[in-house]
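here is a sequence together with a model predicted from it:
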Amino acid sequence: MQDAQTGALVLLAEDEPEIADILEAYLGREGFRTVRASDGRRALESHLSLRPDLVLLDVQMPLLDGWRVLSCIRERGDTPVIMLTALDQDVDKLTGLRIGADDYVVKPFNPAEVVARVHAVLRRAGKASRKAGQILRSAPFEIDLENHVASVTIGDEPQTLNLTLTEFKLLSEMARFPKRAYSRAELLVSCLPEGDALERTVDSHVSKLRKKLEDLGIEGVPASVRGVGYRLRELE
């Protein structure tokens, strides 16, 4: 029986083609989907556009090294990251863990061990998200994901928001990382019904959500990000 994680998307950020080929083959045998990036900038672009379930991230990569890529990923959210490196030094391991790596594998490695660690990290991440992810709190919002109820606190009084399903999904998605800029394409894929295929449809739903919040005295939420899309709140 295959693990429930099969089908998860792994971003393989590795500039050595031979190593990437081997890892891709082993991950494929376990049912994982993979996408490759051969430099740090491409890794960040793929992370933003594809939203992988996990990143295997080499430290020594062109353009942007793994530490900088990991730091940017952590600013965006909590995607699980396993560092791959030839540097077998405690200071490097501590650096990775301090920045936010979930695990650390030193080259040369057994690819079967890497796949086992991918399974383990995804399992831990899944348990954490199920335990803590039922209630989202991003002041002044509180969002009950299980019961599809969103409320806003004005003064000391919580008020339930009367939202459509799409508006609820948009608010919930952006409340996970309120300072992150979400592209219209991302929001279209994650929040809108399959029949809605136009990015301008996102603008319409966001506009309606914003109007409902303005009626309660909450101005400029979600905030527009020129040339990109939206974020829940303006950067301070």
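Perfect, I can see it now.

going forward, measure contacts between C-alpha atoms and count neighbours the same way
Fine.

and the longest helix that the chain contains, what other elements does it pack with?
If you go by DSSP state H, the chain has its longest helix at helix 111-132. On a contact count with 3 or more C-alpha pairs under 8 Å, 6 or more residues apart in numbering; DSSP states H and E, helix 111-132 meets helix 17-29, strand 103-106.

distance from the shortest one to the middle of the chain?
This means strand 103-106. In terms of C-alpha atoms, centre = their mean, to the nearest Å, the centre of strand 103-106 is found 21 Å from the chain centre.

which helices and strands sit right next to that strand?
So strand 103-106, by 3+ C-alpha pairs under 8 Å, 6+ apart, packs with strand 81-85, helix 90-99, helix 111-132.

to Asp21, which of the ones you listed lies closest?
helix 111-132 (10.7 Å; C-alpha to C-alpha).

and Thr34, what element?
Assessed by DSSP states H and E, Thr34 sits inside strand 33-37.

between the next helix or strand after that strand and strand 33-37, how big is the angle?
Heading C-terminal from strand 33-37, the first helix or strand you meet, by DSSP H and E, is helix 40-50. Inter-element angle recorded for helix 40-50 and strand 33-37: 140 degrees (by axes from the mean of the first three to the mean of the last three C-alpha atoms, to 10 degrees).

buried ones in helix 40-50?
Within helix 40-50, the residues scored as buried using 16 or more other C-alpha atoms under 10 Å are Gly40, Arg41, Arg42, Ala43, Leu44, Ser46, His47, Leu48.

for the nearest residue to Leu136 once chain neighbours are set aside, which three-state class applies?
Leaving aside its chain neighbours, Leu136 sits nearest to Ile143 (4.9 Å; criterion: C-alpha to C-alpha, 6 or more residues apart in numbering). Put simply, Ile143 is strand when judged by DSSP: H, G, I helix; E, B strand; the rest coil.

below is structure B, check it against A:
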Amino acid sequence: MSQGAKILVVDDEHAILRLMHLALKGHGYQVLEAETGEQALIEASTKRPDLAVIDWGLPDLEGIDVLLRLREWSRIPVIMLTVRDAEQDKIAALDAGADDYVVKPFGMGELLARIRVALRHAAKGDLEPVIDAGGLTINLAERRVELYGTPVRLTPIEYDLLKVLAQHAGKVVTQRQLLRQVWRDIDPDNAAHYLRVYIGHLRKKIEDDATRPWRIITEPGVGYRLVTEAPQ
């Protein structure tokens, strides 16, 4: 997989982009480039690279925010580039889903070696960035939701709930999982009512009939399931 792999390089320093482009091309890789976080997300969702090298400091988004957005739908290896060498920054990057972390200035030999390692250990099978649930379209790459082609306006919590369910479409997601992933530091044992309230709000926006939901199914005492096919 290493030879000919498609590498997305995200950096707003032209000199770095030029250096990495030449080095990667010289080692047989295909190279995609982006100078902003939003451009990087578009390149990743449309051209599906095998690995991304993302600079922490971008003009529009922090590199770690690009990583978090990417991890909503993609498992491609990501190597973070940064001038920061603090332990907490490395932990933050790895916790956010980075596969490796290289501090500037770096040698191309070191970066190329880390790319080879990351590609060898690459997880198989990305999630699809666009999920269709019987007329409900969830674009994870662009954070856009449409119902029969009409945009659906969701609050951040409603979107996060739908995103987690979409990431596990067809499978039951437990209440504890949803609470921890959406509210993070909330006590899941005492917050089930939050979930019921927001699932109710979400159903009013994405179900054909909120009183008879079929897209978000309740699994009594367990959690919820996003169904992707309309009932016959």
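Good, I have the coordinates. Predicted model only: the values in this text are computed from it and were never measured.

what does the superposition give as a TM-score?
The TM-score (TM-score structural alignment, normalised by the length of the second structure) is 0.57; 147 aligned residues with a C-alpha RMSD of 2.5 Å.

still on that earlier bit, please work out which of the helices and strands packed on strand 103-106 of the first structure is packed deepest.
strand 81-85 (a mean of 23; mean count of other C-alpha atoms under 10 Å).

mean deviation, that one versus the second structure?
Mean deviation of strand 81-85 of the first structure relative to the second structure after superposition (mean C-alpha distance after the TM-score superposition for the first structure): 0.2 Å.

next one: stretch 114-121 of the first structure
Stretch 114-121 of the first structure, aligned to the second structure and superposed, deviates on average by 0.7 Å (mean C-alpha distance after the TM-score superposition for the first structure).

contacts for stretch 34-45 of the second structure next, please.
8-13, 32-33, 58-63, 66, 69-70, 129, 141 (C-alpha atoms under 8 Å, 6 or more residues apart in numbering).

wait, I meant stretch 67-77 of the first structure
So stretch 67-77 of the first structure is contacted by 40-41, 43-44, 47, 57, 59, 79, 81, 96, 99-101, 177, 180 (C-alpha under 8 Å, 6+ apart).

quick one on the thing from earlier: next secondary structure after the longest helix of the first structure?
Next along the chain after helix 111-132 of the first structure, taking DSSP H and E as the criterion, comes strand 135-138.

need the contact list for the aligned residue in the first structure for Glu13 of the second structure.
When the first structure is aligned by TM-score structural alignment, the residue opposite Glu13 of the second structure is Glu16. Taking C-alpha under 8 Å, 6+ apart as the criterion, Glu16 of the first structure is in contact with Ser38.

next one: Glu16 of the first structure from Pro222 of the first structure, what distance?
Per C-alpha to C-alpha, to the nearest Å, Glu16 of the first structure is found 41 Å from Pro222 of the first structure.

minimum distance to Asp92 of the first structure: which of the helices and strands packed on helix 111-132 of the first structure has it?
strand 103-106 (9.4 Å).

so which bit of the first structure is the strand or helix carrying Arg203 of the second structure matched to?
Assessed by DSSP H and E, Arg203 of the second structure sits inside helix 192-206. Alignment of helix 192-206 of the second structure against the first structure: no match, by TM-score structural alignment.

after that helix, next one along is what?
Sequence order places strand 216-219 as the next helix or strand after helix 192-206 of the second structure, per DSSP H and E.

what does that following strand contact?
Outside strand 216-219 of the second structure, the residues that touch it by C-alpha under 8 Å, 6+ apart are Val172, Arg203, Tyr224, Arg225, Leu226, Val227.

at 10 Å what do you get?
133, 162, 165, 169-170, 172-175, 196, 199-200, 202-203, 206-207, 210, 223-228 (C-alpha atoms under 10 Å, 6 or more residues apart in numbering).

doesn't Thr153 make contact with the residue nearest to Leu136 of the first structure?
No. Using C-alpha atoms under 10 Å, Ile143 of the first structure is not in contact with Thr153; the gap is 11.4 Å.

those two: who's more crowded?
Per other C-alpha atoms under 10 Å, whichever of Ile143 of the first structure and Thr153 has more neighbours is Ile143, with 24 against 14.

can you pull the contacts of that one?
For Ile143 of the first structure, the contacting residues are 133-137, 149-152, 160-161, 168, 171-172, 175-176, by C-alpha under 10 Å, 6+ apart.

which position in the second structure pairs with it?
Checking TM-score structural alignment: Ile143 of the first structure goes with nothing.

Ile157 of the second structure - nearest residue in space that isn't next to it in sequence?
Nearest residue to Ile157 of the second structure in three dimensions, chain neighbours excluded: Val182, at 6.8 Å (C-alpha to C-alpha, 6+ apart).

let me fix that, I meant to ask about Ser183 of the first structure.
Using C-alpha to C-alpha, 6+ apart, the closest residue to Ser183 of the first structure is Gly229 (4.5 Å).

if I look at that neighbour, how far off is Glu186 of the first structure?
From Gly229 of the first structure to Glu186 of the first structure the distance is 9 Å (C-alpha to C-alpha).

cool, Pro80 of the first structure as well?
Separation of Pro80 of the first structure from Glu186 of the first structure (C-alpha to C-alpha): 19 Å.

neighbour count for these two, which is higher?
Comparing Pro80 of the first structure with Glu186 by other C-alpha under 10 Å, the one with more neighbours is Pro80, at 22 against 18.

so which bits of the helix or strand containing Phe168 of the first structure are buried?
If you go by DSSP H and E, Phe168 of the first structure is part of helix 165-176. Residues Thr166, Glu167, Phe168, Lys169, Leu170, Leu171, Ser172, Glu173, Met174, Ala175, Arg176 are the ones in helix 165-176 of the first structure that count as buried (16+ other C-alpha under 10 Å).

many thanks, I have nothing further to ask.
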